[in-house]
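> the sequence isn't on hand, but the structure is:
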């Protein structure tokens, strides 16, 4: 159900696949997205299952309302039951044991941790967000809490790869003007964008050195949700927290 890694310094990173949940078609099985049309009870059940597998309290996992923007929100605890989720594409916290979650279904999930400062962040980097600078925004919010880029551990999860993310030539040029590393070509020779490569380039320029990414392409993998492949589908989640 989840790929979970823990560094020797106590940072945890986890990414889900689509299996092990209770959602029905077309969201089968482990849909963790609450705004895609799935039964809310199934989503809550899936979130509880994923949290339990990771040894987390589902009530201590913080979610956000993602809008492909550049807003990073610093949090100190879970939202109240009657509180509306904020519009944001990155969450940051200095509370150990508080897990931050990001939803994706082709976009790049970005998980960041500075174990020394005790600061973590989860960011949603789709093409628009990568261009707007959501990853630098998350880094800025982390540094305001005492994090240092040279200490940050960064992990990116399953996302559509540059060999599959076909876009019009004009769009590729526009994106590459902002982030040259995102310039790509599909495996069949047409213009493409590599969002993950763009994110990695941004992190590298910001001084993050401990950087690794998933080799899973969501569009190619039947074990992962892909909006580009399926349209109506579920959402994967990435989680980050510190012991």
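Arrived safely, thanks for sending. What you see is a predicted model; the values in this text were computed from it and never measured.
> going forward, measure contacts and count neighbours with C-alpha atoms only.
Fine.
> which residues in this structure form helices?
40-53, 127-132, 134-144, 169-178, 195-205, 227-230 (DSSP state H).
> what's the closest of those helices to residue 112?
Of all the helices of the chain, helix 134-144 sits nearest to residue 112, with 8.5 Å by C-alpha to C-alpha.
> what packs against that closest one?
When contacts are defined as 3 or more C-alpha pairs under 8 Å, 6 or more residues apart in numbering; DSSP states H and E, helix 134-144 packs onto strand 72-75, strand 90-93, strand 119-125, helix 195-205.
> quick one, what contacts residue 162?
182, 184-186, 192-195 (C-alpha atoms under 8 Å, 6 or more residues apart in numbering).
> ok, for it, nearest residue in space, not its chain neighbours?
residue 194 (3.9 Å; C-alpha to C-alpha, 6 or more residues apart in numbering).
> residue 100 too?
Closest to residue 100 by C-alpha to C-alpha, 6+ apart is residue 62, at 5.0 Å.
> ok, structure two:
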């Protein structure tokens, strides 16, 4: 079910699922009841209350949802979310970069998730998410970057490559077959590091490229493979966030 998971401090756990958890997205044409059952099974595995895990209606934008608001929609339309109350958060991907963030806040951990696809990354979704975390008093922010398509596999037209590199030079890449490509993971690392955020790329037993690893969901390899998710949730006792 989990590609990687770990306790990262302050009673907070970070994880990324693999296809063992099944497709967790409701917008891919899968049976809705089956998806909801998988989400419920995931919540049981996480040890969180049923129905407490916040998913997003992701639109490749830069809006950041406040998961703590009592009047928020059950499924906010946004590509990132933040919480100071330990609300379990999920971000769905199938080649885009899932980013999970944790910082120390005035009254406990401050957490967030972000969906960094090409458009969102270039338009500043990570900057917006970090801004919202800092506004909530977060210190010593650390970001975990989950599985995504690698720079050697993410082929793009030459004009799009040029436009993207002009915005974030770190995304420049070439496919393993010699054509223009983008390295979204490198771009995410660059943006986060420039904001003073520590970056962790988990060392999992399985490869992190979604296109190369059939245990992960990849829209490019198989549009029907569904979505995996990045997760952050509270587990109880609080400890210092790992540097």
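Perfect, thanks for sending it. Note that the structure is predicted; figures quoted are calculated from it, not measured.
> which residues does the residue in the second structure that the residue nearest to residue 100 of the first structure lines up against contact?
Aligning on TM-score structural alignment places residue 62 of the first structure opposite residue 54 in the second structure. By C-alpha under 8 Å, 6+ apart, the residues touching residue 54 of the second structure are 67, 74-75, 87-90.
> and those as JSON lines, adding distance to residue 134 of the second structure?
What follows is the contacts of residue 54 of the second structure, written out as JSON lines (distance: C-alpha to C-alpha, whole Å):
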{"residue": "67", "distance to residue 134 of the second structure": "15"}
{"residue": "74", "distance to residue 134 of the second structure": "24"}
{"residue": "75", "distance to residue 134 of the second structure": "24"}
{"residue": "87", "distance to residue 134 of the second structure": "17"}
{"residue": "88", "distance to residue 134 of the second structure": "19"}
{"residue": "89", "distance to residue 134 of the second structure": "18"}
{"residue": "90", "distance to residue 134 of the second structure": "20"}
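> returning to that earlier point: TSV for the helices of the first structure, including distance to residue 1 of the first structure?
Below are the helices of the first structure laid out as TSV (distance: least, C-alpha to C-alpha, whole Å):
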stretch	distance to residue 1 of the first structure
helix 40-53	8
helix 127-132	26
helix 134-144	27
helix 169-178	34
helix 195-205	23
helix 227-230	19
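> as JSON lines, the ones you listed with mean neighbour count and distance to residue 68 of the first structure would be great.
Compiled in JSON lines, the helices of the first structure are given as follows (neighbours: other C-alpha atoms under 10 Å; distance: least, C-alpha to C-alpha, whole Å):
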{"stretch": "helix 40-53", "mean neighbour count": "18", "distance to residue 68 of the first structure": "22"}
{"stretch": "helix 127-132", "mean neighbour count": "21", "distance to residue 68 of the first structure": "5"}
{"stretch": "helix 134-144", "mean neighbour count": "22", "distance to residue 68 of the first structure": "9"}
{"stretch": "helix 169-178", "mean neighbour count": "16", "distance to residue 68 of the first structure": "14"}
{"stretch": "helix 195-205", "mean neighbour count": "21", "distance to residue 68 of the first structure": "13"}
{"stretch": "helix 227-230", "mean neighbour count": "15", "distance to residue 68 of the first structure": "15"}
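> out of those helices, which is closest to residue 121 of the first structure?
Judging the helices of the first structure by C-alpha to C-alpha, what sits closest to residue 121 of the first structure is helix 134-144, at 6.7 Å.
> which stretch of the second structure lines up against that closest one?
Under TM-score structural alignment, the match for helix 134-144 of the first structure is residues 125-135.
> which residue is most remote from the mean position of the second structure?
residue 178 (28.4 Å; C-alpha atoms, centre = their mean).
> just give me the match in the first structure for it.
In the first structure, residue 178 of the second structure lands on residue 189 (TM-score structural alignment).
> show me what contacts the residue nearest to residue 56 of the first structure when sequence neighbours are not counted?
Nearest non-adjacent residue to residue 56 of the first structure, counting by C-alpha to C-alpha, 6+ apart: residue 99, 7.8 Å away. Residue 99 of the first structure makes contact with 56, 60-62, 239-242, according to C-alpha under 8 Å, 6+ apart.
> name the member of the residues you listed that has the highest neighbour count.
residue 241 (30 neighbours; other C-alpha atoms under 10 Å).
> is it correct that that residue is in contact with residue 9?
No. Residue 241 of the first structure lies out of contact with residue 9 (C-alpha atoms under 8 Å); the separation is 11.6 Å.
> considering the contacts of residue 99 of the first structure, which are maintained in the second structure?
Using both residues aligned by TM-score structural alignment, their matches' C-alpha atoms under 8 Å, the second structure keeps these contacts from the contacts of residue 99 of the first structure: 56, 60-62, 239-242.
> just give me the mean distance for the match of helix 134-144 of the first structure relative to the first structure.
Overlaying the first structure shows stretch 125-135 of the second structure at a mean distance of 0.5 Å from the equivalent residues (mean C-alpha distance after the TM-score superposition for the first structure).
> off-centre distance for that stretch?
14 Å (C-alpha atoms, centre = their mean, to the nearest Å).
> done for today, thanks.
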